[in-house]
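>>> no sequence on this one, just coordinates:
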């Protein structure tokens, strides 16, 4: 009996020691991860400082970057969770005959987030203030991709005299996820996953594993910048806030009463995304998406619909030349070249 009790006590001590050792190892790894991530963040900003200006707008510090010095000014509005780096090729080429302005919405890229509201009105009010503070004068030609296409329409509605033309690149249809419940559920899950990504990013885990998540359309240098700057904790907060505001942005767009009578070029992808993992019919999703692009083009007096035959959704990375040529064409239409 005594031997049995002694054996149990010995076993418990071993288990206790193993548990303490495992906890110590986990804590040590967490501390190492924290130190690594803080060091990596400082190194990233030293190696890849913001190429443009950092401007205080209300509670946020926003990064704005321009190339070129000719009129008109072309303003680029990125899609959900995306930022200025995605537009390097378009900005480089279009800046040969215009001033091209890209910027990072709050919390993305080199911008910091203070004001967490990401309604469409908040986003475009911040952009308007940013353009005014930095002295870029309109009327502008706007290029808006995906959610950026919705923000662009909201900007044109609120500031009609400041918009000379719009290039709407694979604009996300308002209420699109409500049409497909599986997609809406998937987006809700992704928004919650951003909390986990932010937590893991504190320990450098996301940074170490981020290489495979970067679109192959980026240049090699841009891939390095994306990995260094684009996977910080604040980015995941910003993406989550933008995702949570999608329904409200949709309602804002659907409530638009009028848009300025300006030329519009709608560009849609030619290669469908695979939605089968969500349990959706690719044909149904694609048909709904393309119907909206046609409807969008038809809603303007002077417009055309172009198909980027060799591209999926990220046309600025996969077929940037169609956006570059469309910008030239619009400038010719407006007699601005």
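That came through, no problem. Keep in mind the model is a prediction, meaning the values are calculated, not measured.

>>> going forward, measure contacts and count neighbours with C-alpha atoms only.
Will do.

>>> for this structure, which segments count as strands?
For the chain, the strands defined by DSSP state E cover 53-57, 60-67, 73-77, 99-104, 140-145, 163-169, 264-269, 303-308.

>>> which helices and strands sit right next to the fifth one?
So that's strand 140-145. Here strand 140-145 touches strand 73-77, helix 147-158, strand 163-169, going by 3 or more CA pairs under 8 Å, 6 or more residues apart in numbering; DSSP states H and E.

>>> the inter-axis angle of it versus strand 163-169?
20 degrees (axes from the mean of the first three to the mean of the last three CA atoms, to 10 degrees).

>>> give me the contacts around strand 140-145.
Strand 140-145 is touched from outside by 72-79, 149-152, 162-171, with contacts defined as CA atoms under 8 Å, 6 or more residues apart in numbering.

>>> same thing but 6 Å
By CA atoms under 6 Å, 6 or more residues apart in numbering, the residues outside strand 140-145 that reach it are 73-79, 152, 163-169, 171.

>>> could you do the second one as well?
Residues outside strand 60-67 that contact it (CA under 6 Å, 6+ apart): 52-55, 95, 99-104, 110-114.

>>> one more time with 8 Å
50-56, 91-92, 95, 99-106, 109-115, 130.

>>> show me how far that strand is from its chain's centre.
15 Å (CA atoms, centre = their mean, to the nearest Å).

>>> cool, stretch 295-303 as well?
26 Å.

>>> what's the answer for stretch 147-162, then?
17 Å.

>>> mind listing what's buried in it?
147-160, 162 (16 or more other CA atoms under 10 Å).

>>> let's bring in a second one:
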């Protein structure tokens, strides 16, 4: 009798474990990495989640200068539970091949190549961080037909070209990138990342808490490659100010609000050390009649790494159309 009860109990536990495993798998979004031709070179693209529906647009992430799509792992996993999420590495970053010198036109063309290959139809929301926010806005200005909304995560404003403080900040970042490039073969980048002391990622500890060991190793490899001798992190960081100047020229004759009723969510940090940076983001939010602006008190520029839940909430608001009747402020 006791043996029979033990067998029944073991079988019940096994069945429960199997059911839990199956239930867990249901919540894990499908994920596939592919390579897209961007005009003579291949860029690495990761597609997560289910196919988008007319009710729920896809989400496309455009990373910041010198950054990699692996930095968006935590946010992408969360968003992929509800819709399709596309992330990619620009030329010379992460898993992508080297490409032409970085320019505003190349950045926009590269994004368009990813969209043409992965989302040939249907609507999408662009989520742009730092330089990626600038790229997303240029795309919105040129290709608004299927665009369902914009999320700007501590995005680079056009006005930075005139701000001396921000100019100095980008200059320092460019110098650091050059130093890391020279010392990467000696293992400096991996050492600093292991010590969680890499200056361009002060949010690393909070970010890593949400990663599996394999995801962390993939992120470290991508950062090391991007910052190393064959990577494009340095050139990208040095391209920010010239691109901002070009953006100013392109929107000089554009009417206001620039984006009309397009849903727009803006997130700001104090990483650049001045109220003017946040003020530029307030002006950015005013470019749409359906906008919201959230400000963080800390100095974490990589908001998606320090506050992934807030980024997910902002994207979800745009996806669900919650900003459609809110005035810009």
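Cool, got the structure. This is a predicted model, so every value here is computed, not measured.

>>> any idea what the TM-score is?
Here the TM-score for the pair of chains, by TM-score structural alignment, normalised by the length of structure 2, is 0.74; 272 aligned residues with a CA RMSD of 2.6 Å.

>>> out of the helices and strands packed on strand 140-145 of structure 1, which is closest to residue 311 of structure 1?
strand 163-169 (11.5 Å; CA to CA).

>>> packing partners for the closest one?
By 3+ CA pairs under 8 Å, 6+ apart, strand 163-169 of structure 1 packs against strand 140-145, helix 147-158, strand 264-269, helix 320-333.

>>> between those, which gets nearest to residue 304 of structure 1?
Smallest distance to residue 304 of structure 1 across those (CA to CA): 5.2 Å, for strand 264-269.

>>> can you put the helices and strands packed on strand 163-169 of structure 1 in CSV and add distance to residue 311 of structure 1?
CSV is the format used below for these (distance: least, CA to CA, whole Å):
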stretch, distance to residue 311 of structure 1
strand 140-145, 13
helix 147-158, 17
strand 264-269, 6
helix 320-333, 9
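
>>> quick one: which of the ones you listed is nearest residue 255 of structure 1?
Using CA to CA, those put helix 147-158 closest to residue 255 of structure 1, at 9.7 Å.

>>> mean shift between the closest one and structure 2?
After superposition onto structure 2, helix 147-158 of structure 1 sits on average 0.8 Å from its aligned residues (mean CA distance after the TM-score superposition for structure 1).

>>> could you pull out the helices for the stretch 101-250 of structure 2?
104-118, 131-142, 164-183, 188-194, 204-208, 213-227, 233-251 (DSSP state H, counting those that start in this stretch).

>>> thinking again about what came up before, need the helices and strands packed on strand 140-145 of structure 1 in TSV (columns: distance to residue 320 of structure 1).
As requested, these are exported to TSV (distance: least, CA to CA, whole Å):
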stretch	distance to residue 320 of structure 1
strand 73-77	13
helix 147-158	16
strand 163-169	11
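
>>> of all those, which one is nearest residue 122 of structure 1?
Between these, helix 147-158 lies closest to residue 122 of structure 1; by CA to CA that is 9.9 Å.

>>> okay, angle between the closest one and helix 233-244 too, please.
Using the same axes, to 10 degrees: helix 147-158 of structure 1 against helix 233-244 is 70 degrees.

>>> so which of the strands of structure 1 is nearest residue 9 of structure 1?
Comparing the strands of structure 1 under CA to CA, the one sitting nearest is strand 60-67, at 58.7 Å.

>>> now do the closest one: which range of structure 2 does it align onto?
Residues 41-48 of structure 2 are matched to strand 60-67 of structure 1 when aligned by TM-score structural alignment.

>>> got a quick PyMOL command for the buried subset of the contacts of strand 60-67 of structure 1?
Selection of buried members from the contacts of strand 60-67 of structure 1 for PyMOL, criterion 16+ other CA under 10 Å:
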select buried, resi 50+52+53+54+55+56+91+95+99+100+101+102+103+104+105+106+109+110+111+112+113+130
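
>>> need the contact list for the residue mapped onto residue 69 of structure 2 from structure 1.
Following TM-score structural alignment, the counterpart assigned to residue 69 of structure 2 within structure 1 is residue 84. By CA under 8 Å, 6+ apart, residue 84 of structure 1 lies in contact with 78, 102, 103, 104, 109.

>>> adding distance to residue 312 of structure 1, write these out as CSV.
Shown next, in CSV, are the contacts of residue 84 of structure 1 (distance: CA to CA, whole Å):
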residue, distance to residue 312 of structure 1
78, 16
102, 22
103, 23
104, 23
109, 23
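
>>> now structure 2: which of those match?
Using both residues aligned by TM-score structural alignment, their matches' CA atoms under 8 Å as the contact test, the members of the contacts of residue 84 of structure 1 still in contact in structure 2 are 78, 102, 103, 104, 109.

>>> one step back: closest to residue 276 of structure 2 out of the helices of the stretch 101-250 of structure 2?
Proximity to residue 276 of structure 2 (CA to CA) singles out helix 164-183 among the helices of the stretch 101-250 of structure 2, at 9.4 Å.

>>> could you give the angle of the closest one to helix 233-251?
Going by the same axes, to 10 degrees, helix 164-183 of structure 2 makes 150 degrees with helix 233-251.

>>> closest to residue 183 of structure 1 among the kept ones among the contacts of residue 84 of structure 1?
Once CA to CA is applied, the member of those that ends up nearest residue 183 of structure 1 is residue 78, at 21.2 Å.

>>> mind checking which helix or strand residue 4 of structure 2 is in?
Taking DSSP states H and E as the criterion, residue 4 of structure 2 maps to helix 2-26.

>>> residue 157 of structure 2 -> structure 1?
Match for residue 157 of structure 2 (TM-score structural alignment): residue 173.

>>> can you tell me what residue 295 of structure 2 aligns to in structure 1?
By TM-score structural alignment, residue 295 of structure 2 lines up with residue 307.
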